[in-house]
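1. sequence first, predicted model second:
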Amino acid sequence: MRIVYLEANAASGMAVHDECKLNFLELKAKRTFRYIVFKIEEKQKQVVVEKVGEPTQSHQDFAASLPDSECRYAVFDYDFVTEENCQKSRIFFIAWSPDTARVRSKMIYASSKDRFKRELDGIQVELQATDPTEMDLDVFKSRAN
């Protein structure tokens, strides 16, 4: 039997499902995933894992996994080569809030973001994106260094 502990967020009342933290630790430590997309389940008042991307998946696969008109949180493990020719990676946190999303949804995601982000220890870069151009590969490249 697996016991799941949920901690409610005082500001927004959102809890963070254990699977969110466990998957993030796997991405960070073992590189089991390329990305993780998180969704707020309003009825259960908790953040859950919606989708994970295999290590072989690309930035393009990640961008395609985000819905056009709904908010999400996501983390992406971005690999790059420095000017000194060193292989590195950065873990990006993306707050996806498209212009076409419902206002209520944008407010819930905005008010829960900082608390949720604190649960994921090891995020190196944060991006706010309201359309795909704000998180395209060039943005990742410029923010990684």
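-> That came in fine, so what should we check first?
2. contacts and neighbour counts: CA atoms only from here.
-> Will do.
3. secondary structure element for Ser111?
-> Per DSSP states H and E, Ser111 falls inside helix 103-119.
4. could you say what helices and strands that helix packs with?
-> Helices and strands touching helix 103-119, by 3 or more CA pairs under 8 Å, 6 or more residues apart in numbering; DSSP states H and E: there are none.
5. next up, a structure to set beside the first:
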Amino acid sequence: MASISLDGVDIGPDCVSVFQQLKLKKSYEYIIYNISGDKKHIVVEKTSTSEKHDAFIADLPETECRFAVKDFRFEIDPTEGERNKILLIVWSPDNAPIRNKMVFAASKGNLKRRLNGIAAEIQGTDYSEIAYETIT
């Protein structure tokens, strides 16, 4: 079993470039990050162009932690039109293994420091906490 430092794991080489594609080029609606099998890097697990929030939620596993970046689109007032914010979602379900939660918690800062342009961070322990209605 690999030992994890208190600083967590570092981010992989494509994490920032894929984030830039979401942020600047609007190439993706969301990115899901995981920690590599050898526990050495945060890696891009999936990208998606789906605008459906339900599709995003379905891509988060029930019993494992993940980081996600979502270009969240919402409307406050119909007269003002659609707005968007880039969110960092820290998915840490209640029934995830403790070690998995610890590694993700220790690594969050490394990812957040490198992804410039995150408007807000949301912590989710069950699907209701990251539902569209809850976030808006």
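-> Nice, I can see it. No experiment lies behind these values; they were computed from the predicted model shown.
6. just to revisit the earlier point, now the helix or strand following the helix holding Ser111 of structure 1: which residue numbers in structure 2?
-> The helix or strand immediately downstream of helix 103-119 of structure 1 is strand 125-129, counting by DSSP H and E. Matched against structure 2 by TM-score structural alignment, strand 125-129 of structure 1 falls on residues 120-124.
7. other residues contacting the matching stretch?
-> Contact with stretch 120-124 of structure 2 is made by Lys85, Ile86, Leu87, Leu88, Ile89, Val90, Trp91, Ser92, Pro93, Glu129, Ile130, as judged by CA atoms under 8 Å, 6 or more residues apart in numbering.
8. so where do the strands sit in structure 2?
-> Assigned by DSSP state E, the strands in structure 2 fall at 10-11, 30-35, 41-48, 66-75, 82-91, 120-124.
9. which ones are touching the counterpart of Val18 of structure 2 in structure 1?
-> Aligned counterpart of Val18 of structure 2 in structure 1: Asn23 (TM-score structural alignment). Applying CA under 8 Å, 6+ apart to Asn23 of structure 1 gives the contacts Ile36.
10. what does Glu50 of structure 1 give?
-> Contacts of Glu50 of structure 1 (CA under 8 Å, 6+ apart): Ile36, Val37, Phe38, Lys39.
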